[in-house]
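Novice: Dropping a prediction and its sequence here:
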Amino acid sequence: MSERLDALEERINALRAEVRRAVRGRDGALARVLRAELRTAERAWDRALAPQDPAEGSLEDSPEPAGKGARGGDGPGSDGPGSLVPVREQVHEALTLLGVPASARVIVAVHGALRAGSLRGTQLASLRRDEERSFRSSPFARPYYLCAALTDRLSASRGLLTISTWPLERRAIGPLSPRVDFLTTAIRVGEHILRLEETGEPAPDSARRLLARLAHNVPGVPVPSAAEDAPPDPAVVVRAARAELDVHAGADADARARIAERARARLGDAERLFGGRLLSLAREEAS
């Protein structure tokens, strides 16, 4: 038990430090996610400190049905054995940091690099379907849902996850959106590293490696020689990505606004989150 308590205490201390950084950086959304994660860790510490009689148990400790992903553990909705934070909350945290639709591969890479998490792509495979079933059985019962990005055909974009609380304009995907969202991802990762440096805490090597991979596709970032093998300067990456983003942002925002306007006019609540059926949309257009 002492080893588990030690691990939990280290996790709690790390989370408290991250909450302080998020508050100082005025990142309210990230701070809320971290506080929720901190409360979960503190409850786990309380349970580990004073275990109950197995015959008693409590509603808080009772397992959720498989696939719900409501608590940590070994089920499909958790982040592996002993995890404190459900997979859906970890995905929500990564998307909140990015602020743009992202694929499972990007979400796993960002969460692993910036939060030292152990998300796996296979854990996200059925997540959107589970969220849609939950919404359709009890609409708006949860504070948020992990939902699909909407294409210009008002259907679900394959593989791209978003958050239901985002405005439709941010959840829509136009012709320029993949590039705009890539640049935004590079900016957010670079800014996260810069915030850590401002507080005197070194950024994880995994975060710098992720930024280096992103920087390869950002014009204006010097490419280090093989002999140097040095990570790029986060400030340089952020500045270069913003310069290109300024070129595309206006046209992309217009395209997304048009998609959002059509979605509001033609789709119901569930379809706005999880995409319309192509056959139904085609029939409507034909009529």
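Specialist: Sure thing, it's come through.
Novice: all contacts plus neighbour counts: C-alpha atoms, from now on.
Specialist: Noted.
Novice: which residues in the stretch 151-287 of the chain form strands?
Specialist: Using DSSP state E, counting those that start in this stretch, the strands of the stretch 151-287 of the chain run over residues 156-163.
Novice: Show me where it has its helices.
Specialist: Assigned helices in the stretch 151-287 of the chain, in chain order: 168-171, 177-198, 205-215, 234-266, 269-274, 278-286 (criterion: DSSP state H, counting those that start in this stretch).
Novice: Could you export those helices as a markdown table, including mean neighbour count and distance to residue 130?
Specialist: As requested, the helices of the stretch 151-287 of the chain are exported to a markdown table (neighbours: other CA atoms under 10 Å; distance: least, CA to CA, whole Å):
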| stretch | mean neighbour count | distance to residue 130 |
| --- | --- | --- |
| helix 168-171 | 22 | 19 |
| helix 177-198 | 20 | 25 |
| helix 205-215 | 19 | 29 |
| helix 234-266 | 17 | 22 |
| helix 269-274 | 21 | 11 |
| helix 278-286 | 10 | 20 |
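Novice: among these, which is nearest residue 38?
Specialist: Taking CA to CA, helix 177-198 is the member of the helices of the stretch 151-287 of the chain nearest to residue 38, at 19.1 Å.
Novice: Next up, a structure to set beside the first:
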Amino acid sequence: MNGPITLPATAEQARHALLLLGAPAAPRLVVDVHSALFDGDLSMPALAALRRDPASGLAAALRPDLTAAPGLVTLAEWPLELRIVTPAARRAGALTAVVRVAEFVAARPGAGRAAHLLLRSLAEDVPQGWEAADLADAARAALASPELVAALAEEEPVRVEAAARAASLPAAQQLTGAPAVPSQRGGELG
């Protein structure tokens, strides 16, 4: 007699996918990674509901101005430095995620069709990813490109300073981002 199968809670499913990715990610990617590589029923509506729940363990990625970066989700437990996204950091995070997913799939000899379709979709964002004999190696090469390395070095002071400012925010705002400051309209006072 078989007992009932217990699937991980939705928050734990999202956590598994984000831990594998290792960087802020689009919700669709989180759901696709979980669906292809883990057991569970994580869906976009369920992930959207989790993002609104402060107890879920999910947090917003933050821009250098400390507002929420739209379209990215992270784990609340990650250090602020990892949750601050800039263009080069976002690119490096995406490439790192490709390396991690490709290595995870390679370590699972019985990876199914869904895992290979996921790798195929990830290859689209890696230079020569479609032609590469090893997608992880192609992503590593892109990570080591002089252009990306230089862009990361240039952005590093911005990210460090933003993380220091974020540390002074109340805990809730560290997870959701600071409210956007409305722009001032009009001109000089007469």
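Specialist: Structure received. From a predicted model like this one, the values you see are computed outputs, not experimental measurements.
Novice: Select, out of the helices of the stretch 151-287 of the first structure, the one closest to residue 148 of the first structure.
Specialist: Using CA to CA, the helices of the stretch 151-287 of the first structure put helix 269-274 closest to residue 148 of the first structure, at 5.1 Å.
Novice: so how far does that closest one sit from its counterpart in the second structure?
Specialist: Mean deviation of helix 269-274 of the first structure relative to the second structure after superposition (mean CA distance after the TM-score superposition for the first structure): 1.6 Å.
Novice: which residues of the second structure does that helix align to?
Specialist: The aligned range for helix 269-274 of the first structure in the second structure is 171-176, by TM-score structural alignment.
Novice: Residue 28 of the second structure: neighbouring residues, count only.
Specialist: Residues near residue 28 of the second structure, counting by other CA atoms under 10 Å, number 14.
Novice: Which position in the second structure pairs with residue 128 of the first structure?
Specialist: Residue 128 of the first structure maps onto residue 51 in the second structure, by TM-score structural alignment.
Novice: From residue 29 of the second structure, how far off is its match?
Specialist: The gap separating residue 51 of the second structure from residue 29 of the second structure is 15 Å, by CA to CA, to the nearest Å.
Novice: Residue in the second structure paired with residue 240 of the first structure?
Specialist: Match for residue 240 of the first structure (TM-score structural alignment): residue 138.
Novice: didn't its match look like it was pressed against residue 126?
Specialist: Yes - in this structure, residue 138 of the second structure is within contact of residue 126 by CA atoms under 8 Å, at 6.8 Å.
Novice: who touches stretch 10-25 of the second structure?
Specialist: 30-31, 33-34, 38, 40-42, 46-47, 50, 56-58, 61, 71-75, 82-83, 85, 90, 93-94, 96-98, 100-101 (CA atoms under 8 Å, 6 or more residues apart in numbering).
Novice: quick one: that stretch to chain centroid distance?
Specialist: Between the centre of stretch 10-25 of the second structure and the centre of its chain there are 8 Å (CA atoms, centre = their mean, to the nearest Å).
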